[in-house]
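Fold the following.
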Amino acid sequence: MTPTPRERLDSTAHGLLEDATARLAPKPHTNPLVPLVADGRADRRALAALALEQCRIIPADRRSFLHLAARSGDTGMPACAAFFGALAEGETVALDRLGPLLAACEVSAEQAAAYVPMAGCQAYPAYVAWLALNAEPADAVLALTANFAAWGGYCAMLAEALRARYGFSADACGFFDFFAGPAPDLDRAGLAALQEGIDRERVTPPTALRQGRLLQDYEEMFWGSLAGLA
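Take a look at the predicted model:
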């Protein structure tokens, strides 16, 4: 059966995302912290710092996604707006799950308030904020979605290791479980947003790949900074 124009475009969106994800996949051994956690060799202060850094990253990313949603709506890109709105809702859920993780890491409210974040960890959300202000939303869809695959894999490994090696409870691992689990609705929303960008010629793959590469580099900085405490 000959595919309809819409089916051909859907295939192009899916293929574009698959290609970007493959191109931006982290090389082996670029995350020095997760293997240490998997072996039970990471110092708990590195785990605490991870949670504390996320306390700053999650709200920042949520605001960035809301801004991208607003920009998308203002420029007549409803699928992009819906995708970024869904990302912002996810950040709200993730933020609620940080409390049990902080408690498992024995971080008090006073320590959390006094914590000074590391530049290497905060470079990623700073660049997401840059994307929110400057990127074409459809390009940001591609750059961010391609990067999420690596983050989800790391979260799955951390959730398993924290249970097996550190005795963390299900609640304490809930933050990582949330990002590690399948998200078919979000996947569909991302493809629809990317499709919208293709339909309206608002996606520039070389630009999106450059943005995605920077996101991946900043994520490597995040893990490397934390590994310095392990």
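
Going by C-alpha atoms from here, please, whenever you check contacts or count neighbours.
Will do.

Give the buried residues for the helix or strand residue 110 falls within.
In this structure, residue 110 sits in helix 109-114 according to DSSP states H and E. By 16 or more other C-alpha atoms under 10 Å, the buried positions in helix 109-114 come out as residue 112.

tell me what the next helix or strand after it is packed against?
Of the helices and strands lying after helix 109-114 in sequence (DSSP H and E), the nearest is helix 119-134. Helix 119-134 sits against helix 44-74, helix 205-227, with contacts defined as 3 or more C-alpha pairs under 8 Å, 6 or more residues apart in numbering; DSSP states H and E.

ok now helix 119-134, how far from the chain's centre?
12 Å (C-alpha atoms, centre = their mean, to the nearest Å).

likewise stretch 123-139?
With C-alpha atoms, centre = their mean, you get 12 Å for stretch 123-139.

What of stretch 193-205?
21 Å.

And for it, what's in contact with it?
9-10, 13, 77, 79-83, 136, 138-139, 141-142 (C-alpha atoms under 8 Å, 6 or more residues apart in numbering).

mind redoing it with 7 Å?
10, 13, 79-80, 83, 138-139, 141-142 (C-alpha atoms under 7 Å, 6 or more residues apart in numbering).

same question, stretch 109-124
52-53, 57, 215, 218-219, 221-222, 225.

what's the most distant pair in those residues?
52 and 215 (20.1 Å; C-alpha to C-alpha).

Next, the buried residues of the helix or strand containing residue 186.
If you go by DSSP H and E, residue 186 is part of helix 184-199. By 16+ other C-alpha under 10 Å, the buried positions in helix 184-199 come out as 186, 189-198.

What separation is there between residue 163 and residue 176?
Going from residue 163 to residue 176 by C-alpha to C-alpha, to the nearest Å gives 11 Å.

Can you classify the residue nearest to the spatial centre of the chain as helix, strand or coil?
Nearest to the mean C-alpha position of the chain, by C-alpha atoms, centre = their mean, lies residue 148 at 4.6 Å. Here residue 148 is recorded as helix under DSSP: H, G, I helix; E, B strand; the rest coil.

ok, back up a step: between the helix holding residue 186 and helix 44-74, what angle do the directions make?
50 degrees (axes from the mean of the first three to the mean of the last three C-alpha atoms, to 10 degrees).

Let me know whether residue 171 touches residue 100 as I believe.
Yes: taking contacts as C-alpha atoms under 7 Å, residue 171 lies within contact range of residue 100: 5.9 Å.

to compare against the first, here's another:
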Amino acid sequence: MTVNPLVPLIAHGEANRATLATLALEQSRVIPADRLAFLHLAQRASPDAPESAAFFTLLAEGEALAAERLGGFAAACGVSEGQAAAYEPLPGCQAYPAYVAWLALNAAPAEAVLALTVNFSTWGGYCATIAEGLRRHYGFTDEACAFFDFFAEPSPELDRKAAEALRAGRDAGQLDEERAHRYGRLLERYEAMFWETLREAT
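Below you'll find the model as predicted:
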């Protein structure tokens, strides 16, 4: 796996605040886009794959909760409402949610479940590291770190629903694991592109 070029800098207090602000602004576009993609996947899955529908519904609910917590981070980074409204997203950062949207339209629901869950632990680890770095080196409060704390926290319920969706997909012959892992590898690369773009842009 590619070494993350930005998270270690935040962990050691070496990333500047402009970079943190850009991270907040990019996430303000990623989170609502992913939420809509997950809702669409839940809708697609509901007739024939209720287990996958339950998984994506829970994911969408999580994105809504994360969005509520993102404002504290953005405010701590000094992002104003005017800046947020005028911000032009970076293509390299938005490739990930664009591909999630592609999966929402094209992938079999169970295959999307597998592709998305492959990288959950990595993302959660990044968030835990960022939250610790923000507290230790930047003096951010719990409110400012709540977005990252949320994703860093394990979710046994989400893991259970993912396992149920994958089991049902296999039983129904609706899960091509080779193709799903191909989707997952692309998602991993697009996430790496997100961090690389942030590092290069600031």
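
quick one on the thing from earlier: more neighbours: which of residue 163 and residue 176 of the first structure?
residue 176 (26 against 15; other C-alpha atoms under 10 Å).

Now the more buried one: which helix or strand?
Going by DSSP H and E, residue 176 of the first structure is part of helix 174-180.

and residue 91 of the first structure, what pairs with it in the second structure?
Residue 91 of the first structure maps onto residue 63 in the second structure, with residues paired by TM-score structural alignment.

Next up, the contacts around its match.
31, 35.

Could you look up the SS state of residue 13 of the second structure?
Following three-state DSSP, residue 13 of the second structure is assigned to coil.

Number of residues surrounding it?
17.

which non-adjacent residue is nearest the aligned partner of it in the first structure?
The equivalent of residue 13 of the second structure in the first structure is residue 40 (alignment by TM-score structural alignment). Leaving out its chain neighbours, the residue that sits closest to residue 40 of the first structure by C-alpha to C-alpha, 6 or more residues apart in numbering is residue 165, at 5.2 Å.

any idea how far the aligned partner of that neighbour in the second structure is from residue 9 of the second structure?
Under the alignment (TM-score structural alignment), residue 165 of the first structure maps onto residue 137 of the second structure. Using C-alpha to C-alpha, residue 137 of the second structure is found at 11 Å from residue 9 of the second structure.

Over to residue 27 of the second structure?
Counting by C-alpha to C-alpha, the gap from residue 27 of the second structure to residue 9 of the second structure is 18 Å.

Who has more neighbours out of these two?
residue 27 (19 against 15).

what's the closest non-adjacent residue to that one?
Nearest residue to residue 27 of the second structure in three dimensions, chain neighbours excluded: residue 70, at 7.9 Å (C-alpha to C-alpha, 6+ apart).

tally of neighbours for residue 140 of the second structure?
18.

where does it land in three-state SS?
coil.

I'd like the distance between it and residue 146 of the second structure.
10 Å.

ok, now residue 110 of the second structure?
Residue 110 of the second structure sits at a distance of 30 Å from residue 146 of the second structure (criterion: C-alpha to C-alpha).

quick one: which of the two has more around it?
The neighbour comparison of residue 110 of the second structure against residue 146 (other C-alpha under 10 Å) goes to residue 110, with 30 against 19.

Give the aligned range of stretch 78-90 of the second structure in the first structure.
The aligned range for stretch 78-90 of the second structure is 106-118, by TM-score structural alignment.

what's the average distance of the helix holding residue 110 of the first structure to the second structure?
If you overlay the two and look at helix 109-114 of the first structure, the average distance to its match in the second structure is 0.5 Å (mean C-alpha distance after the TM-score superposition for the first structure).

Please apply the same query to stretch 54-73 of the first structure.
Average distance, stretch 54-73 of the first structure versus aligned residues of the second structure after superposition (mean C-alpha distance after the TM-score superposition for the first structure): 0.4 Å.

Where in the second structure does that stretch align, residue-wise?
Taking TM-score structural alignment, stretch 54-73 of the first structure hits residues 27-46 over in the second structure.

same deal with stretch 141-150 of the first structure?
Going by TM-score structural alignment: stretch 141-150 of the first structure matches residues 113-122.

which strands and helices sit next to the strand or helix carrying residue 158 of the first structure?
Element membership for residue 158 of the first structure, per DSSP H and E: helix 137-166. With contacts defined as 3 or more C-alpha pairs under 7 Å, 6 or more residues apart in numbering; DSSP states H and E, helix 137-166 of the first structure has these neighbours: helix 5-24, helix 33-38, helix 174-180, helix 184-199, helix 205-227.

which part of the second structure lines up with the fourth one?
Right, the one you point to is helix 184-199 of the first structure. The aligned range for helix 184-199 of the first structure is 156-171, by TM-score structural alignment.

gap between that stretch and the chain center?
On C-alpha atoms, centre = their mean, the centre of stretch 156-171 of the second structure falls 19 Å from that of its chain.

what's the average distance of that stretch to the first structure?
Averaged out, stretch 156-171 of the second structure is 0.6 Å away (mean C-alpha distance after the TM-score superposition for the first structure).

go on, stretch 190-200 of the second structure?
Counting by mean C-alpha distance after the TM-score superposition for the first structure, stretch 190-200 of the second structure comes out at 0.5 Å.

Pull up the aligned stretch in the first structure for that stretch.
Against the first structure, stretch 190-200 of the second structure falls on residues 218-228 (TM-score structural alignment).

Now residue 183 of the second structure. Nearest residue, chain neighbours left out?
residue 115 is the one closest to residue 183 of the second structure (C-alpha to C-alpha, 6+ apart), at 5.5 Å.
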